[in-house]
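[1] next input, structure requested:
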Amino acid sequence: MGIVHRLSTVVPYFQPKVDAAGRSGVSPLQKCTAAIRQLAYGGEADTVDEYVRLGETTARKCLHQFTAAIINLYGDQYLRRPTPEDLQRLLYYGEERGFPGMVGSIDCMHWEWKNCPSSWKGMYSRGTDKPTLVLEAVASHDLWIWHAFF
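    Now for the predicted structure:
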């Protein structure tokens, strides 16, 4: 709810609006929920229609606006390279937990690429019929993400 509140006070797209008939438009919570569901479940924009009551075009715009706003508002704090002070703190936490020399952990996962061009399918399919992309992320114990890339 903190993210929804911040977006609705800072980003014009997420501010509540009223149409010409005086009816409330799509709420900031609906917009954020649509974006987060698409990110969390990897679903297409039209899959949030029944849950959040948004059309495909609006859901796609919510996702685009949400990701741009998150990068803009939180990028400097959470999506950055660690400073020397960060590294010292992380080394300390790692050593306290029995992992000397560890500054973070890496995780990888395959995401199905539903709209992969058929001519590229063979390059992105490894032993399965479905093409995938590999998402790799490095994060510390307090979830500061340093690198996330496909």
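[2] make it CA atoms for all contacts and neighbour counts henceforth
    Fine.
[3] next, the closest residue to Tyr13 other than its chain neighbours: secondary structure please.
    Leaving aside its chain neighbours, Tyr13 sits nearest to Gln65 (7.4 Å; criterion: Cα to Cα, 6 or more residues apart in numbering). State at Gln65, reduced to three classes by DSSP: H, G, I helix; E, B strand; the rest coil: helix.
[4] Gln65 against Pro12, yeah?
    No. Gln65 lies out of contact with Pro12 (Cα atoms under 8 Å); the separation is 10.0 Å.
[5] so those two - more neighbours on which side?
    Legend: neighbour count by other Cα atoms under 10 Å for Gln65 and Pro12, higher for Gln65 (18 against 10).
[6] let's see this one next to it:
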Amino acid sequence: MSHNENSSSSNEYSEWEAWVVQNNRQLDEIITKLLIEDHPPRARRRYCDQERKQGEACLVEDYLVDNPTYDQATFRRRFCMQRPLFFRIVTGVTANDLYFQQRHDTTGRQSLSPLHKCTTAMRVLAYGTSADAQDEYTRRSEIVTKDALIKFIEGVISCFGKKYLRRPNEADLARLLHVREERGFSGMMGSIDCMHWTWKNCPTAWAGQYAGRSGKPTIILAAVASYDLWICHAFFGTPGTCNDINILHLKERKTI
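    Sure thing, here's the model as predicted:
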């Protein structure tokens, strides 16, 4: 092989090697760009100072002090109970669960008071709104409000379920009927009421029979409660026309 042929082969190899290096560099740039676009750098969580002490002070001044902004009737309408009953529930769930007891966290910051936690949960229950709907007033995040709501419900069941969430016995029925007779409602054990919950993911085939007054599929919760808020009966999920008469008839058929 001559000198010219060796020189030509060397030049061709160098050109091919340069072409490979250039293509690899372009491929690396494309892959790097795709990786950056598909997986952008995670932003640091922004701390939002909600001024929760201000929210707690506002709740206390509005409802829980000796001379609150809103009177007893407003409290009863907005929280679906009298103020003494609310304080009784707060005392019970606080003594039963460390979550509601006021302590200091790892940073030394004092946690929210039991009144603030229970009032936040009660507002969600009474108004039937989402957990973040009360954020601007109660100054609590959605996650914290959900935790307080779940803990509050569990605490109520644990503290008062054995007495107020059970079927009445003969002595209870005699007492309820006696109280009703003294008040002029002879033979009446309690009052029935219903609440409609919108069923967002209702199957299309069931939408017609679960259609509520608003035209949207709803699930109804029916309950019979005595004068002291003792729930004697509860039924959940009745389809069709959801009025008191139909629910009572359905309960009688199930009992038989």
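[7] how close are the two chains, by TM-score?
    Here the TM-score for the pair of chains, by TM-score structural alignment, normalised by the length of structure 1, is 0.86; 148 aligned residues with a Cα RMSD of 2.0 Å.
[8] just to revisit the earlier point, map the residue nearest to Tyr13 of structure 1 onto structure 2.
    Gln65 of structure 1 maps onto Lys151 in structure 2, with residues paired by TM-score structural alignment.
[9] and the residue nearest the centre of structure 1?
    Leu39 (5.6 Å; Cα atoms, centre = their mean).
[10] now do the strands in the stretch 101-250 of structure 2.
    Counting by DSSP state E, counting those that start in this stretch, residue ranges of the strands within the stretch 101-250 of structure 2 are 191-198, 218-225, 231-236.
[11] out of the ones you listed, which gets nearest to Ser113 of structure 2?
    strand 231-236 (28.8 Å; Cα to Cα).
[12] now the closest one: buried residues?
    For strand 231-236 of structure 2, burial by neighbour count (16 or more other Cα atoms under 10 Å) applies to Ile231, Cys232, His233, Ala234.
[13] need the counterpart of the first one in structure 1.
    Spelled out, it's Ile231 of structure 2. Using TM-score structural alignment, Ile231 of structure 2 pairs with Ile145 in structure 1.
[14] how much space between the residue lying closest to its match once chain neighbours are set aside and Val103 of structure 1?
    Residue nearest to Ile145 of structure 1 in three dimensions, not counting chain neighbours: Ala139, with 4.4 Å by Cα to Cα, 6+ apart. Distance, Ala139 of structure 1 to Val103 of structure 1, by Cα to Cα, to the nearest Å: 9 Å.
[15] could you do Leu143 of structure 1 as well?
    Applying Cα to Cα, the value for Leu143 of structure 1 to Val103 of structure 1 is 12 Å.
[16] Gln110 of structure 2 maps to what in structure 1?
    Going residue by residue (TM-score structural alignment), Gln110 of structure 2 aligns to Ser24.
[17] which residue, other than its chain neighbours, is closest to Asn112 of structure 2?
    I think there's a mix-up here, since residue 112 of structure 2 is Leu and not Asn. Gln102 (6.2 Å).
[18] how many other residues sit next to the one you found?
    14.
[19] now do the contacts for His178 of structure 2.
    Ser186 (Cα atoms under 8 Å, 6 or more residues apart in numbering).
[20] please pull up the equivalent of it in structure 1.
    In structure 1, His178 of structure 2 lands on Tyr92 (TM-score structural alignment).
[21] how far away is that match from Gly104 of structure 1?
    Taking Cα to Cα, one finds Tyr92 of structure 1 at 11 Å from Gly104 of structure 1.
[22] circling back: the residue nearest to Leu112 of structure 2 and Arg109 touch, don't they?
    No. If you go by Cα under 8 Å, Gln102 of structure 2 and Arg109 don't touch, sitting 10.6 Å apart.
[23] looking at the strands of the stretch 101-250 of structure 2, which is buried most?
    Ranked by mean neighbour count under mean count of other Cα atoms under 10 Å, these are led by strand 218-225, which reaches a mean of 20.
[24] which strands and helices lie in contact with that strand?
    strand 191-198, strand 231-236 (3 or more Cα pairs under 8 Å, 6 or more residues apart in numbering; DSSP states H and E).
[25] Phe86 of structure 2: which of those is closest?
    strand 231-236 (16.6 Å).
[26] show residues contacting the closest one.
    Under Cα under 8 Å, 6+ apart, the answer for strand 231-236 of structure 2 is 164-168, 190, 219-226.
[27] need those in a markdown table (columns: distance to Pro84 of structure 2).
    Listed next are those as a markdown table, based on distance: Cα to Cα, whole Å:
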| residue | distance to Pro84 of structure 2 |
| --- | --- |
| Tyr164 | 17 |
| Leu165 | 20 |
| Arg166 | 23 |
| Arg167 | 25 |
| Pro168 | 24 |
| Gly190 | 22 |
| Ile219 | 32 |
| Ile220 | 29 |
| Leu221 | 26 |
| Ala222 | 26 |
| Ala223 | 23 |
| Val224 | 22 |
| Ala225 | 19 |
| Ser226 | 18 |
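[28] ranges for the helices of structure 1?
    Using DSSP state H, the helices of structure 1 run over 2-10, 28-41, 49-52, 56-78, 84-96, 121-124.
[29] which position in structure 1 aligns with Lys162 of structure 2?
    Aligned partner of Lys162 of structure 2 by TM-score structural alignment: Asp76.
[30] give me the neighbour count for its match.
    So Asp76 of structure 1, with other Cα under 10 Å, has 10 neighbours.
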